[in-house]
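*Asks:* Fold the following for me, if possible:
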Amino acid sequence: MKQQTLDFEKLAEKFKAIGHPVRVAMFQLLCHCPEEGLSVKGIYQTLGLDQPTASRHLAVMRNSGVVRRRTERGNTFYCLCLTDPDVSCLSGCFTNSKSKIE
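*Replies:* Modelled structure (predicted):
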């Protein structure tokens, strides 16, 4: 029972990490992006945010294990942590959705 409680706590953290309208939009955007992810600039420009706001929300998602970050030639890219079964399952809710951010 204790392990199950820990699993639910980890899942709840992931729900909390995407539990803001901006982070839901980011999650959905990352669900529909290439496997290598999107740059921070690509994310904030697509969503009409300023860079500090986007970075702050991405940090919340990264700290909970929803997204992962990589840096390449001075650019930072984010993608979903699809190796995490919870994130993979949640992404299925968005990839099957008819609403898509363009």
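*Asks:* CA only for contacts and neighbour counts going forward, please
*Replies:* OK.
*Asks:* Can you tell me which residue is spatially central in this protein?
*Replies:* F27 (4.1 Å; CA atoms, centre = their mean).
*Asks:* Sequence B follows; please return its structure for comparison with A:
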Amino acid sequence: MQIEEFDSESLSEKFKALGHPIRLSIFHLLCTCGAKRLKVKSIYETLKLEQASTSRHLDIMRRAGILERQREGNGTYYCLCSENSGIACLRRCFKE
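*Replies:* You can find the predicted model right below:
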């Protein structure tokens, strides 16, 4: 039986980053919206947040390894990190 390596430090950082109601709402939105990625404007308009506050929370989540940022033209998009097993596990929790 092969056991996947468990990085408790990395997963702990992700849980800390999700420990704020706004960041948890952003994570939930990205898990359930049906799109692979969302534009920053779509995120703050959907959640009825200020743009500056949303950008700050998105950056915290990106630095924690929860989100990936993609810049296209003058737009910035965010999506969940796809290759992270901890994120995949959390994502399944929101879909159930």
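*Asks:* Spell out the secondary structure type for the residue nearest to the centre of the first structure.
*Replies:* helix (DSSP: H, G, I helix; E, B strand; the rest coil).
*Asks:* For the nearest residue to it once chain neighbours are set aside, give me its contacts.
*Replies:* Nearest residue to F27 of the first structure in three dimensions, chain neighbours excluded: I18, at 7.1 Å (CA to CA, 6 or more residues apart in numbering). Taking CA atoms under 8 Å, 6 or more residues apart in numbering, we find I18 of the first structure in contact with 24, 27, 61.
*Asks:* And the residue nearest to H28 of the second structure when sequence neighbours are not counted, how close does it get to D7 of the second structure?
*Replies:* The spatially closest residue to H28 of the second structure, leaving aside those adjacent along the chain, is F94, at 6.5 Å (CA to CA, 6+ apart). Distance, F94 of the second structure to D7 of the second structure, using CA to CA, to the nearest Å: 22 Å.
*Asks:* Neighbour count: these two, which is higher?
*Replies:* F94 (13 against 9; other CA atoms under 10 Å).
*Asks:* these two touch, right, that one and T32?
*Replies:* Yes. Taking contacts as CA atoms under 8 Å, F94 of the second structure lies within contact range of T32: 7.4 Å.
*Asks:* Return the distance of stretch 14-25 of the second structure from the chain's centre.
*Replies:* 9 Å (CA atoms, centre = their mean, to the nearest Å).
*Asks:* And stretch 58-73 of the first structure, by the same measure?
*Replies:* Per CA atoms, centre = their mean, the centroid offset for stretch 58-73 of the first structure relative to its chain is 8 Å.
*Asks:* Could you do stretch 69-88 of the second structure as well?
*Replies:* That offset, for stretch 69-88 of the second structure, works out to 8 Å (CA atoms, centre = their mean).
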